[in-house]
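S.K.: need a structure here:
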Amino acid sequence: MSGSLAMLCFGTWKGFFYSYIGVLIGSSIAFLLVRKYGKRLLRHFVDQKTFDKYDQKLQDSKNFAKLFAIGIFLPIAPDDLLCMIAGLSSISFWKFFWIIVIGKPISSFFIAILSSRSWG
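M.R.: Now for the predicted structure:
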């Protein structure tokens, strides 16, 4: 949604770029904060039921990075929560970062384009 607003305010390409940079910075901060402070920080942002649902699904998997990448690519996934849960996993920051760099632009751009067209 913020990508759509940025596109309306700054134009399609500038708005997309500003929104994308914000996603990279915000996702990285969320990952690093949870990596440092752990589950007790994450529990301040989500209720226990939601936390348990995603934590169990992602942590029990041998393919955490693949599931995380799919979740980031899908426009319906709770990206902030996934980034925070990734901070609890053993995935390296750089692997996490490159998944965000590659996975977010496509879904973010299409959501923003569809949203901006439905408003105007």
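S.K.: only C-alpha atoms for contact and neighbour calcs from this point on.
M.R.: Will do.
S.K.: so what's the residue positioned nearest the centre of the chain closest to, chain neighbours aside?
M.R.: Centroid-nearest residue in the chain, with CA atoms, centre = their mean: Asp79, separated by 3.0 Å. In space, and not counting its chain neighbours, Asp79 is closest to Ile72: 6.0 Å by CA to CA, 6 or more residues apart in numbering.
S.K.: run this one through as well so I can compare:
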Amino acid sequence: MTDIAGVVLFILVIGVVNSYVSISMCFILAFLQVRRYGETALSSLVSQARLQKYEANLTNSKSFSRCFTLITFLPFAPDNVICYLAGPSDMSTHRVILPILLRNPLSVAFYSIGWFNLLQFIGFL
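M.R.: Next comes the predicted model:
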């Protein structure tokens, strides 16, 4: 929704930059929040069903690192959930933040431009 709001409220370029910064900050803060407050924060932010789904990968740090990197590069993946799950893992802060910062510019730009064109096509903008 941030991508759509950025395009609607601002011109396209400013909207893309605004969306990129806000989404990246959101993912990084999600990771840091669970890193600092631990399992208590994680259990209040992520459902038990989802925790159980990823629990096997969380115990294997190499497997989770690969999974994290892959999921952050997928366009419609649950990035906030995977950032929450990375908090208690053995991944370094650098290994979490780097994929987020590298992935987001292209993804946000394509998504925002797509929504901008769609909204122009239907006459909303």
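S.K.: if we can go back for a sec, the residue nearest to Asp79 of the first structure contacts Ile102, correct?
M.R.: No: the pair Ile72 of the first structure / Ile102 is not scored as a contact, 9.4 Å apart, by CA atoms under 8 Å.
S.K.: neighbour count winner among the two?
M.R.: Using other CA atoms under 10 Å, the more surrounded residue of Ile72 of the first structure and Ile102 is Ile72, with 24 against 12.
S.K.: after the strand or helix carrying Ser27 of the first structure comes which helix or strand?
M.R.: Using DSSP states H and E, Ser27 of the first structure sits in helix 12-37. Using DSSP H and E, the next helix or strand after helix 12-37 of the first structure towards the C-terminus is helix 39-42.
S.K.: superpose on the second structure and give me the mean offset of that next one.
M.R.: In the superposition against the second structure, helix 39-42 of the first structure averages 1.4 Å from its aligned positions (mean CA distance after the TM-score superposition for the first structure).
S.K.: residues of stretch 99-111 of the second structure that come out buried?
M.R.: Neighbour counts using 16 or more other CA atoms under 10 Å place Pro99, Ile100, Leu101, Arg103, Asn104, Pro105, Ser107, Val108, Ala109 of stretch 99-111 of the second structure among the buried residues.
S.K.: the aligned partner of Arg117 of the first structure in the second structure: neighbouring residues, count only.
M.R.: Per TM-score structural alignment, the equivalent position to Arg117 of the first structure in the second structure is Asn117. By the measure other CA under 10 Å, the count of residues near Asn117 of the second structure is 14.
S.K.: likewise for Leu5 of the first structure?
M.R.: The number of residues near Leu5 of the first structure, taken as other CA under 10 Å, comes to 17.
S.K.: just the element for it, please.
M.R.: Per DSSP H and E: helix 2-10 holds Leu5 of the first structure.
S.K.: returning to that earlier point: which of the buried residues of stretch 99-111 of the second structure fall in helices?
M.R.: Per DSSP state H, helices hold the following members of these: Pro99, Ile100, Leu101, Arg103, Asn104, Pro105, Ser107, Val108, Ala109.
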